[in-house]
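Visitor: What follows is a predicted protein model with its sequence.
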Amino acid sequence: MNEMFPTPALWTDNELLECVSVVPEMPNTASFSFRAASGALFAYDPGQFLTLEIPATGQPGGVVHRTYTISSSPSRPRSITITAKAQPNSIGTRWMLDNLKPGMTLKAIGPAGLFTNAGSTARKHLFISAGSGITPMMSMTTCIWDEGQDLDIVFINCAKRPSEIIFRQRLEQMASRTDGLDLKFVVEEADRYRPWTGYQGQFNQLMLGLMAPDYLDREVYCCGPEPFMQAVREALAGLGFDMDHYHQESFGAPIETKEETPDLDDVVPDDATAAELCFTTSGVTYQCTETDTVLAAAKAAGLNIPSGCTFGVCGTCKVRKVEGEVHMVHNGGISEEDIEAGYILACCSNPIGKVAVEI
């Protein structure tokens, strides 16, 4: 570039961020956009995060440090945006929602983080998120869109109710202009007086198979609370997905280095590992492997457990476990109260070690 139009510098966290806009997204949630007063451009990978230093009365040093995923795309480098949702006990985000206005400045650290599709050669993506876990997915989707790549994205977001789906209108507008962005929203309940005709309930294996029939061919990125991500991992593993193509970011402290990446200690039934089922009422013991279901083992042992769907939906095969552990991936056919009381669904429960059930 010639001397009349010098190449802009890249922003570093030595320079304060100046707030340029605050856009409400839903109750207690807003997108905060910043610029560098020097005119420097922002360089980062989609999915990375910023750590903001936020004023907080009564806190050590009068500040708190809070980490937020960047919801904007590096393809639009003149500003940078984070989208934040205040929880009931929030300090930093609550201060921003109540006090941060255009023209005010904050110190930021970053960008950083390993949760990104930058450098990936995958052409087919599956983005799965819950609540504000949608923010890195928005950044990655926008970047793919802006770079002119052929979109092949199944975009799944789970929320409490339709009115709490962040970025819904923006995503629907993008999807209306291409056949490569397939939106799937799952809600726990409908908004009052507003019918909902989409998916409703807890995200599960059956929903995944309906939403993305070719999930085995996709690179999966997941973000949300740990119980949600564990349910996604179990659903994928149970369907034979190659977990080398699974990536996740949690609501906790984001990962900055590979050394900080936690080992996922999910239980995965092994067909080479022996297990034992004791049917206490019948007095029958049956040797099997971890990949055998309680239902299949009972039938092989000559016992009958009433069953219907065999997919963990109908709840017909509910039995009480009195000893041991099982790996159960169900699709809504049993309540949390029943699980806490010791009940399992025989059709989708795999014995881990020695297990006793009342049959």
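Guide: Thanks, I have the structure now. Numbering: from 1, shown residues only.

Visitor: from here on, contacts and neighbour counts on C-alpha atoms
Guide: OK.

Visitor: Surely N157 is within a strand?
Guide: Yes. Remark: N157 belongs to a strand, assigned using DSSP: H, G, I helix; E, B strand; the rest coil.

Visitor: give the contact list for Q230.
Guide: D266 (Cα atoms under 8 Å, 6 or more residues apart in numbering).

Visitor: my read is it is in a strand, agree?
Guide: No. Applying three-state DSSP, one finds Q230 to be helix, outside a strand.

Visitor: how close does it sit to C223?
Guide: 10 Å (Cα to Cα, to the nearest Å).

Visitor: Could you tell me how far I156 is located from P102?
Guide: 32 Å.

Visitor: Between the two, point out the one with more neighbours.
Guide: Set I156 next to P102 and count neighbours by other Cα atoms under 10 Å: I156 wins out with 22 against 13.

Visitor: then this one, side by side with the first:
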Amino acid sequence: MTAEIDSLVVAPAPVQDHVWWRRIDRRTPVRPGIRMPWVDGAASSAAVPDPMVAHEFAIECVAVTPETPGITSFTFRRRDGVALGFRPGQYLNVAFPVDPDGGLRERNYSLSSSPVDPSAFRLTIQREDTGAVSRWAHEHVRPGTALEALGPLGGFHLPDVDRRARYLLLAGGVGITPLISMARTLHALDGTADVVVLYHASTPRDFAFARELRILDETDPRFTVGFSLGDRPSPEWRGLTGRISAESLDALVPDACGRRVYACGPAGYLERTAAAVEAVGVSPLAFFTECFDDTAPEPRTEQSQAAEPQTTQRPVTTGPGAVSSATAAAAPADAPTASALPAPAPSAPPRTPAPVRDVADTRHWVTFARTGTSAPVETADSLLQAGRRAGVPLRSNCSSGMCGTCKVGLLAGEVTMDHSGGIRRREIDAGTILLCCSTPEGDVVVDA
């Protein structure tokens, strides 16, 4: 599976500003499985900060590293000097001063560095020509640039303790960003593990972190790394080709059904991946995904027309179980396993006839001002659930109050909001709420 790596062609990139790899022979790991440094009893726990709950802080860029012609990594540090504690695979919500009037646009970007190296952290961003935020980041973020951040966020991460530690990391395009954080972390930790990384990209020059992944494959016998070009022919490519499928997955990773599988990429890639892993016998309880997509379209306004494309903005996390959360924010910060999440909601829920309120109806109702739709809110339902049931196209990724995608203004009435860090204090003070975790105290009107 590693033969095709020798023919990998990528754009030249500068040497990383820190060396994260080491040569390991098969006798080096002594601990069975993997144990994160912040777990009691793990080695070097004092040097690695505990994962933090989501909070606000200021960050400053200290380095810019091109990864491919369209993908750049930005190395940051916290301006207060505190090391950022996070789990490998999580992301930050960053506010960018893109608008000429000083307005901020928020985007979620995965942390591509390892929490085992707490001196700084990295965000890796793919430039989209039609994306205002990614273009601004590529053109304006330089050493010294200060931004506001919220996080760490997300339940798409490795478990804190895993005695088996057998993983399959599947990446499509820029979906490699949270997975490279996982790979770097697993490589940095001692212990027995068996990790396969399978990375799909559109062209030979679109493989980010290719040099590092090759070194990882060559220096750590616990890792096997493969690259595939998908179904677009290229005369300079002599490696694996073809989209991910049950046949290719079974040929490359015949023991996939015995691994914990993490997949990240665009929605189309994840649809094919889900079908493939199900066909080869992977349990739904062992399959975790994060999609750089939204579950519902945003209303077309002058501002949203210039916003980031739906395929690169915000991670949407899914996994096993029935907990309504994209990032399992409700779980304690020291939860030892990855999140249990449902499949993403359909992007366009079927529209039902608008309900008519009866004079004897004692339920609270929500009115969505932009669409003019009113709907009852059933007991224990959120405003998001009520709106979707009424056919209102509402954006939401996590449904747990963490990602911030469903922020709207509260125009009238009062709500109880039990969020998990996905909204800033100043936004709450200004009358902004999260639909997914807000329940009404009476009739309400929202700006959606």
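Guide: The structure has been received and is ready for your questions. Since the model is a prediction, treat every value here as computed from it, not as a measurement.

Visitor: Could you get me the TM-score between them?
Guide: Once superposed, chain against chain, the TM-score is 0.67 (TM-score structural alignment, normalised by the length of structure 1); 258 aligned residues with a Cα RMSD of 2.5 Å.

Visitor: Just tell me what R77 of structure 2 corresponds to in structure 1.
Guide: Under the alignment (TM-score structural alignment), R77 of structure 2 maps onto R35 of structure 1.

Visitor: Can you get me a residue count around E236 of structure 2?
Guide: For E236 of structure 2, using other Cα under 10 Å, the count is 11.

Visitor: Assign it to one of the three secondary structure states.
Guide: Once three-state DSSP is applied, E236 of structure 2 turns out coil.

Visitor: A159 of structure 1 -> structure 2?
Guide: So, by TM-score structural alignment, A159 of structure 1 is matched to A201.

Visitor: Likewise for T142 of structure 1?
Guide: So, by TM-score structural alignment, T142 of structure 1 is matched to R184.

Visitor: Quick check: which element contains that match?
Guide: Using DSSP states H and E, R184 of structure 2 sits in helix 176-188.

Visitor: What ranges does the stretch 201-350 of structure 1 have for its strands?
Guide: 219-224, 246-250, 274-279, 284-289, 318-328, 343-345, 349-357 (DSSP state E, counting those that start in this stretch).

Visitor: Turn these into a markdown table, columns for distance to P74 of structure 1 and mean neighbour count.
Guide: Compiled in a markdown table, these are given as follows (distance: least, Cα to Cα, whole Å; neighbours: other Cα atoms under 10 Å):
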| stretch | distance to P74 of structure 1 | mean neighbour count |
| --- | --- | --- |
| strand 219-224 | 18 | 24 |
| strand 246-250 | 19 | 19 |
| strand 274-279 | 50 | 20 |
| strand 284-289 | 49 | 16 |
| strand 318-328 | 41 | 18 |
| strand 343-345 | 46 | 25 |
| strand 349-357 | 44 | 21 |
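
Visitor: can you tell which of the ones you listed is closest to T121 of structure 1?
Guide: Evaluated with Cα to Cα, the strands of the stretch 201-350 of structure 1 place strand 219-224 nearest to T121 of structure 1, the distance being 9.6 Å.

Visitor: and the closest one, how far from the chain's centre?
Guide: A distance of 5 Å separates the centroid of the chain from that of strand 219-224 of structure 1, by Cα atoms, centre = their mean, to the nearest Å.

Visitor: tell me which element the residue nearest to the match of T142 of structure 1 when sequence neighbours are not counted is part of?
Guide: Spatial nearest neighbour of R184 of structure 2, excluding adjacent residues (Cα to Cα, 6 or more residues apart in numbering): S114 at 5.8 Å. Assigned by DSSP H and E, S114 of structure 2 belongs to neither a helix nor a strand.

Visitor: Please list all residues in contact with S114 of structure 2.
Guide: 88, 121, 181-182, 184-185.

Visitor: wait, which of those is closest to T439 of structure 2?
Guide: P88 (32.4 Å).

Visitor: Check the alignment and tell me where the closest one lands in structure 1.
Guide: In structure 1, P88 of structure 2 lands on P46 (TM-score structural alignment).

Visitor: Now for its match, how many residues are close by?
Guide: 29.

Visitor: does it really touch T135, like I thought?
Guide: No. Applying Cα atoms under 8 Å, one finds P46 of structure 1 not in contact with T135, separated by 9.9 Å.

Visitor: Touching both of these two, which residues are there?
Guide: With Cα under 8 Å, 6+ apart as the test, P46 of structure 1 and T135 both reach I70.

Visitor: Distance-wise, check the match of T142 of structure 1 relative to P143 of structure 2.
Guide: Taking Cα to Cα, one finds R184 of structure 2 at 24 Å from P143 of structure 2.

Visitor: Just give me the neighbour total for N157 of structure 1.
Guide: Neighbour count for N157 of structure 1, taken as other Cα under 10 Å: 26.

Visitor: from memory it sits against S129, does it?
Guide: Yes. Using Cα under 8 Å, N157 of structure 1 is in contact with S129, at 4.8 Å.

Visitor: Which parts of the stretch 51-200 of structure 2 are helices?
Guide: For the stretch 51-200 of structure 2, the helices defined by DSSP state H, counting those that start in this stretch occupy 132-140, 176-188.

Visitor: most tightly surrounded among those helices?
Guide: Across the helices of the stretch 51-200 of structure 2, averaging neighbours per residue (mean count of other Cα atoms under 10 Å) puts helix 176-188 on top, at a mean of 25.

Visitor: what's it in contact with?
Guide: With Cα under 8 Å, 6+ apart as the criterion, helix 176-188 of structure 2 contacts 20-22, 34, 88-91, 110-116, 124, 157-158, 169-171, 193, 199, 208-209, 216, 220, 262, 264-265.

Visitor: If any of those are buried, put those into a ChimeraX selection.
Guide: Buried members of these, identified by 16 or more other Cα atoms under 10 Å, are gathered into one ChimeraX selection as follows:
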select :20,34,88,89,90,91,110,111,112,113,114,115,116,124,157,158,169,170,171,193,199,208,209,216,220,262,264,265
